[in-house]
Every structure is written in C-alpha cells, then in structure tokens.
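Visitor: Show me the folded form of this:
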Amino acid sequence: MNKQIDLSQLPTSILGKSTPEPLLFSFDRKSSAHAGSGAIPIKPNEFKPRFSSALSETVNISKNRCLYVHIPFCRVRCTYCNFFQHASSKQLVEDYFEALMIELEWKAKQPWTQAAPFHAVYIGGGTPTDLTATQIERLGKRIQQLFPLTTDCEMTLEGRINRFDDEMFDKSLEGGFNRFSFGVQSFNTKVRRAAKRLDDKEYVLNRIQELSHSDQAPIVVDLLYGLPFQTNEIWQQDLEDFLETGAHGVDLYQLIEMGGTPMKGLIEKGKLPEPASTEEKAYMYKYGVDFMNEHHLNRLSVNHWARDNRERSIYNSLAKTTAEVLPVGCGAGGNVGGVGIMQHRTLDGYIDSIKAGEMPIAMMTQSAASSDLYSMIKAGFDRGVLSRRLLLQHAPQDLFSYLMPLFLHWQKNGLVKVSNDYLSLTLAGEFWAVTLAQGVISALANVNVRAA
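Guide: Predicted coordinates:
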C-alpha cells in the first residue's frame, strides 16, 4: 500500500468538481440513498450450512445487535416508492402473520440469538400498521417473550398515520413498542395526493399532534423534499408544520428518482410535473438545516434531528455501523456472522419455505474482508465526522493519512474541513454525504487494506 493515495488515478465521480457553489454542483446527482460496499455472492447450496453455522456462534459476535422484522404490505403504493411488494388483504395478511410467528420462534431458539441482548427492534415495511391492532400487540409481546432485550431496548413501529387510531396506539404500547416512526413525506394536501399518500393535511397534522402530546412514546416523522408540486414555500411550511405537531424527531430525506416507480411513468406521460432538480433539492436541504439550527433541535445525523433526548434513533445508528441485524419476514435483509442475508421477496416463496420448515433465504453474500471498516466509514459520513481513531480501529494502516490528498482536495472544493485527526463535513459535504462515503470506499477498494 502506498503512503498516500494518487489523485490522478481517481475519476471525477470521486473527486467531484471545483465550483464556486459546491452545495449545488460538486457532483452531477445523488443516485443512491446509501453507500454500498463489495460483497461476494454465496451459492444457493451453501445457504443452509452457512446460515446454520452463523446462528450457532456464541462467542465471536458483535456487541451491538438488532432485530429487523419486515411487513411487506401496503394499502396503496406511493408514486415515489420502489419497494412496493404486496397490496394488503385481510386473508393474505393473516396467512403471512402466522408464518411470521413461526419464523420468529425458529430464530429465537438459535444459540446466536440467545447469546447476548438486542439493543433495538425495528418493525419496517411496507406498512406495518396495515396489521390489525391485535396483531401488532401480539407481535410486540412475542418478541419480548422470545428474544433477550436490553433493559432500554428501542422497539420501533413504522407506519402510516392513516387508520392509526387510539386502539392501535394503545395496543402497540401494550405490545412494548416505545418509538413510532410515521412516513408523512409532506403535510401539504396537493403534494400528498400526487404522491398517493392517504389523508389530507388537517387530519395528518392533528393526529401527529395528538400522538406527540400524549407523551406515551417518541413520535418521529419522515419528510421528503423534492416531490412534484412541492415548491420552496410548501417545503418551508412542511417544516413549520412539523414543529407545530410537537413530534420528537424528524428525518429530512431527498427524493431519489429511481427507475420503475409509478412517479417516473406519470412524469413521462405528462400527468405529473418534474420533481425538483438536484440544485433545487440542495437549496431545500440547506433551508432544512438552517431551520433546525434556528429552532435548536439536536442533530443526530446529516438528515435526522431530535427535539429532545427521548428520541435516540438507536436502530438507525447501530444498523449503519458494525451491528449485526437478524432479519425476519418476507423481504427482510440483515447480516449475521459475516454473511449478508436477503429473504424471499415474494409471499409465495416465503410462506412455502416456512411451511417446508426451511429458512426463507433468497440471497446470501459473504461480507467483504473490510466490511466493518466500510460500515464505519459510512457511519462517520452519516454523522458528519470521520476520525483517524475510528479508522485505526478497523485497519492497522493509517488510512487517514493515506486518504489525506483526497481529503485536502475535497476541502479545497468546499466539501469538508480537515483539522488534526478529524474530517468534518461542511453543509455541502452533508448534502453529498452518501456520495463522499462511496468515494472513500471506492478509493480504498483497489488498495490492499487489511482488516484490523
């Protein structure tokens, strides 16, 4: 390994562009919501022995562990969503739920599972609140009965505000859920209708307000910026509306236009206006950051803020580092014992596997030798700070010094600030955080980086 990286060997996609306005023009566009890291596919005939081996381990396990349960149903497909799997129907949900309970029991009995407590549980989707109130309560209680959990384990239920009535809230609390994350995206009725979100502004605003003021558990809302019809004025009002609800936390995500979404088709047919450009989204992001600073919210990552310390966002923080995540359910993904797991995305494939007494694995990968290092890099950029000390924990080489030419290049371009042993992101760097993280990972991919 050379003492320092050779910038002449790096493409513009990593180096970025020198521009008077780095927030707007450092890179062409953000094309992914997450940075990737190389993993090697495992052959299907090895799925069972490899996973069984991982779940038999009780010694060499991560000190941070999470449980992810996937509910693959949605009543309506949002126009921007590329993850829609199944429309909700009562019988289909009931059949799936019973299969899910069986899988939970299987995985809870494994030696790996019982070897240490879980710090966070996340019920995601899809739309988990498309389950009945009774099913949600049963799911939460069963997880608590079967799995070792830390005394302060964060149990998050994700969902829509639509049909999330008092009975569902009360039964969720009875089930042990102590954090709720709602995909609001925008409070504006016109923007919501164009995105196929259910309910108008007044209902969503009032319901979030009621739940937040109940003080039963942290309420978190997701807001998207860059949606069709979402002008700067509407975005600014979305932020004011969030503040008015009293919700305990908020995520600000930019719209990533992905192929295959209904939105893309509607735009091509002229039925929806073009969403915001990258430059327009950059301004919206800046306004969001300034707004949160103005109102003194606590920043937990480059796109997540907490009103007070009740909102901790434990799952999101751990899942972005070296935590092991046990996946349960159709379409769930995770990683255990150095292998990545993606479960069957079709209901038939999932339920048939459960009925046959088999783990419902559709794809498995061997994590890259430097996967922990890459995870730490992604986590650092997500927090807005990368430190030499953390890099040294995962590689014996001084990668901070090795990457210094790239860091100084980015500093010259207005994306980062280098001070002593820390790389801090500027506002522009925060907007392009995923691109920068991917740039570091790609720059290291062709270098002989040994794991610590």
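Visitor: make it CA atoms for all contacts and neighbour counts henceforth
Guide: Will do.
Visitor: what's the helix or strand for Gly260?
Guide: In this structure, Gly260 sits in neither a helix nor a strand according to DSSP states H and E.
Visitor: check contacts around it.
Guide: Residues near Gly260 by CA atoms under 8 Å, 6 or more residues apart in numbering: Asn82.
Visitor: gap between it and Glu268?
Guide: Gly260 sits 12 Å away from Glu268 when distances are taken as CA to CA, to the nearest Å.
Visitor: Now show me the structure for the sequence below, then we'll compare the two:
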Amino acid sequence: MNHFEEYIAEWYDTIPEGGGTAASPWKIEWNDVPYKERDTRPLSRLKVLGAMKEVLFNGTPTQRAAVYIHIPFCRLSCTYCSFFKKKGDNKAQHEYVELLLKELESLSDKPYVKKSKISAVFFGGGTPGILSAGDMADILCAIKKTFLLAEDAEVTMESSLSDMTEEKMDVAIAGGVTRFSFGIQSFNSQVRNTVGRPYSREEVLKQLSIYSKKKADIIIDLIYGLPYETEETMRQDIRDAAACGIAGLDLYKLQLLPDSPLGKSFAAAGKCLIESEVQVFFQVAEEELNAIGAENISCSHWRMKQSERNLYNTIASGSDDLFAIGMACGGRIGGVSFMKPIPDAMYHSVVKMGMYCPMAAEKEGKYHAFFSALQSAGNRGIIDLSALEEMFGLPVAKLLMPLFQTWEVWGLLELIENQWRMTSPGRYWYRTMTRLILRAADYMCFGLPENTKKADWHGMINMK
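Guide: Reported below is the predicted structural model:
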C-alpha cells in the first residue's frame, strides 16, 4: 500500500459518512470547514520582483490564458457588497486608465507575454461601465497591442445598467468586446430598491431588450435570498430574463458579508438567512430555467444561446495563466499566484517605474494543477474520475468513489455515462461539496493537516 492509499483510509476515519448528516437532499448538516491549498509557498517581499522577472523572461506559458482588467470605481453603493471599490470623478478615472495603459505597455515586450495566447479578457471591478467611451477604446486598443488574442477570444465588460449607454456599448463592441455582464440582481422594483439598484422593472426590461439586439452577448447576474424576495418574484425574474433575449445568466446565493451594509443591518436586527427559505428560491429558479430550455453549463451559470461560453470564469477557476492588470486584483502566471498592490501610492509607484510587481505572491505547489482541476470540475458539476486519474496518475476513484456513492444515495449526484453529475440539490450545495472533495484530495496528498500560516491577501479576489 502506497502513502496515497494509507492517507485515503485515514481520511474516511476523520469525517462522518458523506461529510455530514442528511435528512433529505435539501436538509443536510455538513461538516464544512474552509479549504486552503496546503503546499503553496509564500514568497518574501524581497523575492517577489525577482520571481516575476524570471517568469516574464524565462517562463513557459500555459496553452491558454486570460486577462483580467480591474476597474475599482463604483458610482452605486450596493447594500450587499463589501468589495474593494473607489469613488472617483472622471478625472480620477482617466488618470487610473493612464496607469493601466502604462502597465500594459510595460508588459508588451516581455517574452512570456508575447508567447501567451489569450482566450478570454474580463473587465471587472468595481464597475468598468463607469468609464468614458474614450477610455474604454484606449484600453481595448492597448490590450490588442500587448497580447495575442485568439480569433474567438471572449471579451467581457461588466457594468451596471445605469453606467452603460448605447454610445459606450457601440464603442466597446467596435474595440472587440463580445459580451456584457450586467448586475441586475432582481427585476422586481421593490427588491432592487432595497439593495441600492436604480431603475424600475419596466426600465430594466426596456434597456436589456435594446442591448440584446447589439452584436454582443448579454449576460446578467441574479441573486436569490434578497430582502422582499418571494417565490413568485423569483419565478418572474427568470421569465423576465428570458423575455429580454439575453444569452445567459448567473444565479448566485446571497452572501451576507459582515462588512456590507446589508450584512450589518441583518446583524443589528438579529436576523440571518434561513436555509430552507433560500433553497426554495433556487428550486423555483431552476424550474423556470428548465421550462425555458436554458442549459446549465456550470452550477451557477445557464445559457439561452449557444454563443454563450462563460469562458473567463472557466479559465479563472482552473490552473491556466491569468494576467491581472490594475490595482487590488489577483492573478497567476508561470506557477506564481499573486496579489497586485492595494494602496494607491504603491500601485502608482511600481507602474511609473515600469515594473510588473505584486505586493504579495506565492509559489504554487506540486499538486496545484490537480487541485485546480478538481475545483473546476466541482464548479461545472461534472466530475470524470477516470479522466482525472489518467491526467494526473493519482488514485482519484479510490479516493472519491465512497464519498460519491453516499452522495448518490443522498440525491446529490448521479452517474451518467461514467461521469458524476450534480443534481439540482447538488448544484445548490456545490461549493460545500467541492470543498469536501478538495479536503479529501489534500489529505490523500499530504496526510493529517497541520496548522500553517498562509499569506494574508486581505480577502481580495478578482472573480465574480
């Protein structure tokens, strides 16, 4: 017996069968704890710049890659949000864009960048749609000068409806944007007002219907579990989305972030999300999505048009390169994961010196690609144990089959053509299930977890 098999046997002695206690597919008490990849190695600040130089001049890129452009400005203050964002006037936004252009220029002559093939570009934030049409055009032009984009590259720009105009959209499309993502959250006027979103349901429907006729796919985000949401408003949200002619939508469970205005108001009132009520919203949303023929291409994303690929999120959840451009955003290239500078002065300084230098970085470990593949499979809700074994040469089936067979009995998974696929309850629980899968893989590789201190990146992320 090798050490993998020994650790697998030990793992199943440490958790309840299935990782929790199930009364039904929807009523499960999980033994859930946070997961952090264990064999990453934080780099000292003195070594970060050297590590980046080594990658950019001597590294070998992954077969495909993505670019993330961070725009930290927001005009709106959404009550559920506590992400890093800035209030800024047109002058401040333009000055920031000038820094982005300089940063892109500094990368354009690097061998690693020249050899990288970009499959997806994502403008996130913040609210990228807040930028002027001229600034949008300048950034898009600079991206094409700096990076080699695939012919079918997906280029996405996030925005609120109130920050986007037809003029901006036309300029962005002319510059190469193929996809716009709008944070609608709900069509219902009362729900929207509660979370700080302008525009009534009628105005949202009108604007989305106009934008859907443009030569770009329109994607929207919906959140279930918001204040004043009901089963009927959730059903109507899906019907409204379909009526607008959009290409796809993300369906997210409300996360009560403690530092957000909504999180604070819940805490002050002694309230919390009631799991059974939130689950009903997810169930009825899926019923409506099935009724309109939408296809779930991940556990949180559905498409109404075949042109919709959700490619950036697929790449971001895997191990392919992710170039991060801008301040306060994370990326990874050449086996080094990193966080870009958060303080204004630090970001301004490194860009003006012509350096691509994160504020913190860590070297990815031996099994990073394996863990990333598991994460990506969990996000999709389709897990092929044989393919994973063949790809990584690890006893994946021996590790996960007992867990999956229990989840099959619980109604969370079903085996279809040698692939384990998440059911509707499985898609609801997919984050918890994926963490358990990753914890199992971690134990198989390293044995009993030890308490080790990891680099603190202040919880900053650059994914939706």
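Visitor: picking up where we left off before, any residues in contact with both of Gly260 and Glu268 of the first structure?
Guide: Between them, Gly260 of the first structure and Glu268 share no contacting residue, judged by CA under 8 Å, 6+ apart.
Visitor: give me the stretch of the first structure that the lengthiest strand in the second structure matches.
Guide: The residue-count maximum for a strand in the second structure (DSSP state E) belongs to strand 148-159. Aligned by TM-score structural alignment, strand 148-159 of the second structure falls on residues 148-159 of the first structure.
Visitor: mind listing what's buried in the longest strand of the second structure?
Guide: For strand 148-159 of the second structure, a neighbour-count test (16 or more other CA atoms under 10 Å) marks Leu148, Leu149, Ala153, Glu154, Val155, Thr156, Met157, Glu158, Ser159 as buried.
Visitor: still on that earlier bit, how far off centre is the match of strand 148-159 of the second structure?
Guide: 16 Å (CA atoms, centre = their mean, to the nearest Å).
Visitor: Now do the same for Arg239 of the second structure: its match in the first structure.
Guide: Match for Arg239 of the second structure (TM-score structural alignment): Glu240.
Visitor: how close does its match get to Asn188 of the first structure?
Guide: For Glu240 of the first structure relative to Asn188 of the first structure (CA to CA), the value is 12 Å.
Visitor: The two: which has the busier surroundings?
Guide: Between Glu240 of the first structure and Asn188, Asn188 has the larger neighbour count (other CA atoms under 10 Å), namely 21 against 13.
Visitor: The more buried one - nearest residue in space that isn't next to it in sequence?
Guide: Lys201 (5.5 Å; CA to CA, 6 or more residues apart in numbering).
Visitor: What count of nearby residues applies to Gly429 of the first structure?
Guide: Neighbours of Gly429 of the first structure (other CA under 10 Å): 25.
Visitor: From Gln411 of the first structure, how far off is it?
Guide: Distance from Gly429 of the first structure to Gln411 of the first structure, by CA to CA: 9 Å.
Visitor: What of Arg29 of the first structure?
Guide: 19 Å.
Visitor: The two - which one has more neighbours?
Guide: Gln411 (18 against 15).
Visitor: OK, contacts around the more buried one?
Guide: Gln411 of the first structure neighbours (CA under 8 Å, 6+ apart): Lys417, Val418.
Visitor: which one in the second structure is aligned with it?
Guide: Checking TM-score structural alignment: Gln411 of the first structure goes with Glu408.
Visitor: hang on, the earlier thing: quick check: the longest strand of the second structure compared with the first structure, mean distance?
Guide: Compared with the first structure after the fit, strand 148-159 of the second structure shows a mean deviation of 0.8 Å (mean CA distance after the TM-score superposition for the first structure).
Visitor: mind listing the helices for the stretch 201-350 of the first structure?
Guide: Shown for the stretch 201-350 of the first structure, the helices assigned by DSSP state H, counting those that start in this stretch span residues 201-213, 232-245, 262-268, 278-294, 314-319, 347-355.
Visitor: now for these, which one comes closest to Gly337 of the first structure?
Guide: Set against Gly337 of the first structure and scored by CA to CA, these come closest in helix 314-319, at 14.4 Å.
Visitor: what stretch of the second structure lies opposite that closest one in the alignment?
Guide: Against the second structure, helix 314-319 of the first structure falls on residues 311-316 (TM-score structural alignment).
Visitor: measure the residue lying closest to Gln185 of the second structure once chain neighbours are set aside to Phe281 of the second structure for me?
Guide: Spatially, and ignoring its direct neighbours in sequence, Gln185 of the second structure is nearest to Leu222 (3.9 Å; CA to CA, 6+ apart). As judged by CA to CA, Leu222 of the second structure and Phe281 of the second structure stand 11 Å apart.
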